[in-house]
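Undergrad: please find the sequence and the predicted model below.
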Amino acid sequence: MNTIISKDGTKIAYEKLGNGQAIILVSSAAADHKDADQLAEQLSKHFTVYNYDRRGRGESTDASEYAVEREIEDIEALIVEAGGKSLLFGSSSGGVLALEAATKLGDKITNLFLYEPPFIIDNSRPRVPAEYVQNLNELIEEGRRSDAVEYFMSKALGIPAEYLDHMKADPSWKEMENLAHTLAYDGMIMEETQSGKPLPTNRWDVNVPTTIIVGENSEPYFHEAAKSLAELLPLAKYKVLSGQDHSAVMMAPDVLANAVVEYNDQNTNEVST
């Protein structure tokens, strides 16, 4: 993998493939760049793709203390490497990080694509506990990585307890354990946006074309959150991806990539006219 050095000295590892406009892929919680490998390959037919390991994951290093601002600086360093401007794609909580980056970095980001930001703005599913980040950090400090992943799965993703034992038997569980110390990072990115309250009206200032994509088969709270966010942002659209759910990044990368290409073309044509 290639590497760059972020502003605070953290090494950020990334893969670069394809040609065309730059697009940076921001991964979700409990994921590194490998989860988006197939999506990156599909997008590389149309873009120059930067598929990176967020700090603390994969081949990227970490800092002694976490701050969301440092992750935005990582994205900014990748944009500089890409020539100064880039499209940005973020999935799940990575989409919320991408949204934060677009607020801070302005026109360095030319188009923003968010796949199912996991806001909880109503009572259609249980809210994430107020002490969520604190509890995750305590589990990590105690060396209870598997318990931290289980806590994330049950409280943040809402997966019923009866499914968790089966999931623990899959090799992917061990991979998530290796990333468990970063789960609190995504909790800090989400802040109070999973508490069942309406989205804050003054948190994001994004003035670039933004496409918020939700799988047709995903739970209603994803759709309600996407619609609400689209109403807050001046250049945002809510789009539904037929037949898909929250797993589309890994399970339907070709379908998702085609949607990104289509919406990017639409946005480019609208801006030019």
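TA: All right, it came through fine.
Undergrad: for the rest of this, base every contact and every neighbour count on C-alpha atoms.
TA: Will do.
Undergrad: not counting its neighbours along the chain, what's nearest the residue most central in space within the chain?
TA: The chain has G94 as the residue nearest its centroid, 1.5 Å off, counting by CA atoms, centre = their mean. Closest residue in space to G94, ignoring its immediate chain neighbours: S28 at 4.4 Å, by CA to CA, 6 or more residues apart in numbering.
Undergrad: distance-wise, check that neighbour relative to R203.
TA: Counting by CA to CA, to the nearest Å, the gap from S28 to R203 is 20 Å.
Undergrad: this is the comparison structure:
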Amino acid sequence: MRHVTSADGTSIALHTVGDGPAVVIVNGALSTARDAGLIARAFADAGLRAVTYDRRARGDSGDAPIAAPEREVEDLAAVIAASGDDVAVVGHSSGAILALYAAGEGVPMSRLFLSEPPFRFGEDDPAADLAVRLQALIDDGRPGDAVVLFQREAVGLPEAFIEQFRNSPAFEQVAALARSTVYDTLLTQRTSTPSAAMRDVRMPVTILRGSETMPILVAAASRLAEEMPAAEFLEVPESVAHRMDPEATARIVAARVR
């Protein structure tokens, strides 16, 4: 592990495995670089140099008093700059939204892979005050309640699943990432519908979607492909339940990056 310094001085932790062309992996909500370990290893086995990082307010990365999507764009830019030239980016879930948002803001990347980005295109968006309510729970010392609120209103998970997860041993670890829900909420609110700058990015784009995933993600991937006609669209049968299959994804990325 090493750290890079983002534009606002925040320390961002990153990990590198493998040799070859660099690919930065941007995780989704309530996850850390550790959660992308299997994917990073599969990328390395496919001849790539996989770079994973803790998005701010997660894991070994720092944070700032005021959450804003711009800070996460700066974080990704710092990670890419530290990873060499001609860096490709693979984003999953909200990480895919962040990656496309950063590309639209001019962050340099050679290729972009978007795995199941949860764009809503202005339909059934979470309440406008969700980020404020999440921050209030965190400030009140109730990170677990913030995670539950995020899962319920931002993700739309069934109550039975939320309750089962809250009673699991993994919940305490995820609760430690509660502050990151504010960042994800602000990001997805700002980019519910991809901007013209996001849709018109210049680098090659591949949109990835598993064959068995949530209906909202199926609809989002299909609509994004329609609005980005120059992008390649691929269904990945091996990826199920909103998870990238490591080996299948590595094959797809390696074939296009190398």
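TA: Looks like it came in fine. Quantities reported herein were computed from a predicted structural model and do not represent experimental measurements.
Undergrad: residues near the corresponding residue of the first structure for G210 of the second structure, how many?
TA: Using TM-score structural alignment as the criterion, G210 of the second structure maps onto G215 of the first structure. For G215 of the first structure, the neighbour count with other CA atoms under 10 Å is 21.
Undergrad: wouldn't G215 of the first structure be in contact with A252 here?
TA: No. Between G215 of the first structure and A252 there is no contact under CA atoms under 8 Å: 10.6 Å.
Undergrad: shared neighbours, those two?
TA: Q244 (CA atoms under 8 Å, 6 or more residues apart in numbering).
Undergrad: now do the contacts for V133 of the first structure.
TA: Per CA under 8 Å, 6+ apart, neighbours of V133 of the first structure: A184, G187, M188.
Undergrad: more neighbours, S28 and R203 of the first structure?
TA: Higher neighbour count among S28 of the first structure and R203: S28, with 24 against 11, using other CA under 10 Å.
Undergrad: coming back round to it: with distance to E73 of the first structure and neighbour count added, can I get the contacts of V133 of the first structure in CSV?
TA: CSV is the format used below for these (distance: CA to CA, whole Å; neighbours: other CA atoms under 10 Å):
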residue, distance to E73 of the first structure, neighbour count
A184, 19, 21
G187, 18, 21
M188, 16, 15
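Undergrad: quick check, nearest of these to K45 of the first structure?
TA: Nearest to K45 of the first structure among the contacts of V133 of the first structure is G187, at 33.4 Å by CA to CA.
Undergrad: residues contacting the closest one?
TA: By CA under 8 Å, 6+ apart, the neighbours of G187 of the first structure are Y132, V133.
Undergrad: what's the match for it in the second structure?
TA: So G187 of the first structure corresponds to T185, using TM-score structural alignment.
Undergrad: so stretch 139-159 of the second structure corresponds to what in the first structure?
TA: By TM-score structural alignment, stretch 139-159 of the second structure lines up with residues 141-161 in the first structure.
Undergrad: buried ones in that stretch?
TA: Neighbour-count burial for stretch 141-161 of the first structure, with 16 or more other CA atoms under 10 Å as criterion, is recorded at R145, S146, A148, V149, E150, Y151, F152, M153, S154, K155, A156.
Undergrad: so the first one sits right up against N137, yeah?
TA: What it means is R145 of the first structure. No. Using CA under 8 Å, R145 of the first structure is not in contact with N137; the gap is 10.0 Å.
Undergrad: where along the second structure do the helices fall?
TA: 37-45, 69-81, 94-104, 130-139, 143-149, 159-166, 171-175, 178-190, 196-199, 215-227, 246-257 (DSSP state H).
Undergrad: quick one: list the elements packing against the fifth one.
TA: What it means is helix 143-149 of the second structure. The contact analysis (3 or more CA pairs under 8 Å, 6 or more residues apart in numbering; DSSP states H and E) places helix 143-149 of the second structure against helix 130-139, helix 171-175, helix 178-190.
Undergrad: what about the closest residue to S60 of the first structure other than its chain neighbours, neighbour count?
TA: Using CA to CA, 6+ apart and skipping the chain neighbours, the partner closest in space to S60 of the first structure is I12 (4.6 Å). By other CA under 10 Å, 26 other residues sit near I12 of the first structure.
Undergrad: likewise A196 of the second structure?
TA: By the measure other CA under 10 Å, the count of residues near A196 of the second structure is 11.
Undergrad: to which residue of the first structure is it aligned?
TA: Match for A196 of the second structure (TM-score structural alignment): N202.
Undergrad: distance of that match relative to K237 of the first structure?
TA: 18 Å.
Undergrad: for the residue nearest to N19 of the first structure when sequence neighbours are not counted, what are its contacts?
TA: Spatial nearest neighbour of N19 of the first structure, chain neighbours left out: T48 (4.3 Å); criterion: CA to CA, 6+ apart. The neighbourhood of T48 of the first structure, defined by CA under 8 Å, 6+ apart, consists of K16, L17, G18, N19, G20, Q21, A22, I23.
Undergrad: show the buried residues in the residues you listed.
TA: Buried among the contacts of T48 of the first structure by 16+ other CA under 10 Å: K16, L17, G18, Q21, A22, I23.
Undergrad: the second structure: which residue goes with the fourth one?
TA: Which is Q21 of the first structure. In the second structure, Q21 of the first structure lands on P21 (TM-score structural alignment).
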